[in-house]
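Trainee: Provided below for reference: sequence and predicted model.
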Amino acid sequence: MVPKVMIILGSASDKEIAEKSIKILEKLQIPYSLKVASAHRTHDKVKKLVIDATNLGVEVFIGIAGLAAHLPGAIAAYTHRPVIGVPVDGAIGGLDALYACVQMPFPTAVTTVGINRGDNAAILAGEIIASYDDAVKERISDLRLEYQEKVESGEKELIESIEGEFFQKDFLTGENYEKIEFKELPDTPDVIILAGSYSDMEISKNVAILLERMQIEYKLDYISPIRHAKDFESYMSKRNNAKLFIAISGLSALVAGSVVALTEKPVIGVPCSKKLDGQDALLTMANMPPGVPVGTVGIDNGRNAAIVAGEILGISNKTIEENLKWIKYENADL
């Protein structure tokens, strides 16, 4: 059997991070393979592994590396399938690895999750596969419910442990919180581009231009979960049958976090350089907690977000796949 996911470690010392991915892939019942190959020390092995795996039908790659974490980028250079980068904390808190993974030039995209977040990489891989596999889609829903229940049980345990005299233990307990009712629109396109501000228009246009060239149906909207909180939830409830979301945001990057909280579809985050050169948005997008991954591309790099969308949709759509390959391998200067 050809695995759907290939995990490549830059070093066997990254085993602990890989085990997080393995645990999730086993739970989602997704066939996977694991290899160890260094972008610097065994470059030819990386190249052959990725080319052969792509030709044989592997659909998603997870590259795990620390320090000068060039492995995910090296993988992306030899495939037109989605590559998820997992930066490892080998030094300086893993920031070196994070920047090496996420700040890739167009059109060689790596969609990056948080530092040491092998679990989120596997969940994102599952969401990608779930875009055309209903069985995996159902298991993703079950997994998200597990994470929700873990939060609830943690709250209960914490409350039981507090013995303060003035602690109002029973305040707002046992509440049945209102769930968002999804009223999906039948004409929702495959991709929703969602920007939190009109100041993000230029980046949004860059995404749209590439999606047009790959013949991917999309919708572009501007709505803020901060300024229009109720409208945002209503909007998401109607658009949740899109196959993936591209969230464009600067500063706290709450757009990406709000989108991923309200969908089980893949979310690609584009951090914008409004303050701190975009590092604030980058760090908050990539370093999402377990269970809710945002696959993050480089700062202001809307074009790579479009490439990732093409890689995801190209798995099950031959036209998109061919258009993506034309852009990636023959016209990278577009």
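Mentor: Done, it's in.
Trainee: C-alpha only now, for contacts and for neighbours.
Mentor: Noted.
Trainee: these two touch, right, Thr296 and Val102?
Mentor: Yes - taking contacts as C-alpha atoms under 8 Å, Thr296 lies within contact range of Val102: 6.8 Å.
Trainee: what about the two, which has more around it?
Mentor: Thr296 (35 against 29; other C-alpha atoms under 10 Å).
Trainee: any idea how far the more buried one lies from Ala309?
Mentor: Going from Thr296 to Ala309 by C-alpha to C-alpha, to the nearest Å gives 12 Å.
Trainee: just to revisit the earlier point, return every residue with contacts to both of Thr296 and Val102.
Mentor: By the contact definition C-alpha atoms under 8 Å, 6 or more residues apart in numbering, Thr296 and Val102 are jointly contacted by Val110, Thr111, Thr112.
Trainee: Comparison target below:
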Amino acid sequence: MTESAQVSIIMGSDSDLPTMQGAIAICQKFNIRHEVAIISAHRTPERMVEFAQQAHDRGIQVIIAGAGGAAHLPGMVAAISPLPVIGVPVASRHLSGLDSLYSIVQMPRGIPVATVAIGNAENAGLLAVQILAANRPELLKQVIAYRQELKNTVLEKQERLSQIGIANYLNQS
């Protein structure tokens, strides 16, 4: 684990890494110090407990936890750590990630886990950045600029659609 990381991106299995890449990319885009680790709630429970107990002492400020199937990792980490935890439901072969989503969002009172859409680790990364930006004016400016970029992209697409028409737009997309 990285001593200077602000965000910890954890997952239950290496098969979750392609999904979690979205959160990693956002941390990189915003120059957020982060760490990435495989921590299984079921196969390495002692490691999970140790991680959750010590994360805040190491300077971690937000935890992003991805998990598929039973998806216990985000909730168990949230039950142990005082830090905000963002759960990323990872799509499964059998139930398309609905099992993961239900597992993560159905937390008991007093143990919140913020949850993003199935497979949307990018939004988990953005939420982590926004949490950090609440006390960092320069980072908040970056978030505002990012939102403006999103707006500009939509406006550019609309302008293109208006200029070339629906059929040509669909053919060029």
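Mentor: Okay, I see it. Remember, predicted model here, so these are calculated numbers, not experimental data.
Trainee: rewinding a little: would you mind writing the PyMOL command to select the buried ones in the shared contacts of Thr296 and Val102 of the first structure?
Mentor: Burial among those is assessed by 16 or more other C-alpha atoms under 10 Å; the matching PyMOL selection reads:
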select buried, resi 110+111+112
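Trainee: Tell me which of the shared contacts of Thr296 and Val102 of the first structure fall in strands.
Mentor: Among these, the members falling in strands (DSSP state E) are Thr111, Thr112.
Trainee: how about the helices in the second structure?
Mentor: 17-29, 45-54, 73-80, 98-105, 121-133, 137-172 (DSSP state H).
Trainee: Out of those, which is the most enclosed?
Mentor: helix 73-80 (a mean of 23; mean count of other C-alpha atoms under 10 Å).
Trainee: what packs against that helix?
Mentor: Applying 3 or more C-alpha pairs under 8 Å, 6 or more residues apart in numbering; DSSP states H and E, we find helix 73-80 of the second structure packed against helix 45-54, strand 62-68, strand 85-90.
Trainee: and the residue positioned nearest the centre of the second structure, how far is that from Arg43 of the second structure?
Mentor: For the second structure, the residue nearest the mean C-alpha position is Ala124 (2.4 Å; C-alpha atoms, centre = their mean). Distance of Ala124 of the second structure to Arg43 of the second structure, computed by C-alpha to C-alpha: 24 Å.
Trainee: Dump the helices and strands packed on helix 73-80 of the second structure to a markdown table, plus distance to Leu132 of the second structure.
Mentor: Below are these laid out as a markdown table (distance: least, C-alpha to C-alpha, whole Å):
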| stretch | distance to Leu132 of the second structure |
| --- | --- |
| helix 45-54 | 19 |
| strand 62-68 | 8 |
| strand 85-90 | 13 |
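Trainee: for the ones you listed, which one sits closest to Asn135 of the second structure?
Mentor: strand 62-68 (13.3 Å; C-alpha to C-alpha).
Trainee: Mind reading off the mean deviation between that closest one and the first structure?
Mentor: Taken over the aligned residues, the distance from strand 62-68 of the second structure to the first structure averages 0.5 Å (mean C-alpha distance after the TM-score superposition for the first structure).
Trainee: Which strands and helices lie in contact with that strand?
Mentor: If contacts are counted by 3+ C-alpha pairs under 8 Å, 6+ apart, strand 62-68 of the second structure sits against strand 7-11, helix 73-80, strand 85-90, helix 98-105, helix 121-133.
Trainee: Aligned to Thr42 of the first structure, what sits in the second structure?
Mentor: Here Thr42 of the first structure is matched to Thr44 in the second structure, going by TM-score structural alignment.
Trainee: hmm, I was thinking of Ser131 of the first structure
Mentor: By TM-score structural alignment, Ser131 of the first structure lines up with Ala134.
Trainee: same check, this time on Lys156 of the first structure
Mentor: Checking with TM-score structural alignment, Lys156 of the first structure has Glu159 as its match.
Trainee: Quick one: closest of the helices of the second structure to Pro89 of the second structure.
Mentor: helix 98-105 (4.9 Å).
Trainee: Report the mean deviation for that closest one after fitting onto the first structure.
Mentor: Mean for helix 98-105 of the second structure is 0.7 Å (mean C-alpha distance after the TM-score superposition for the first structure).
Trainee: Where in the first structure does that helix fall?
Mentor: So helix 98-105 of the second structure sits over residues 95-102 in the first structure, by TM-score structural alignment.
Trainee: what's the distance between the matching stretch and the middle of its chain?
Mentor: Relative to its parent chain, stretch 95-102 of the first structure has a centroid offset of 15 Å by C-alpha atoms, centre = their mean, to the nearest Å.
Trainee: do stretch 14-29 of the second structure as well
Mentor: The chain centre lies 8 Å from the centre of stretch 14-29 of the second structure; the measure is C-alpha atoms, centre = their mean.
Trainee: ditto for stretch 125-135 of the second structure
Mentor: For stretch 125-135 of the second structure, the distance to the chain centre is 11 Å (C-alpha atoms, centre = their mean).
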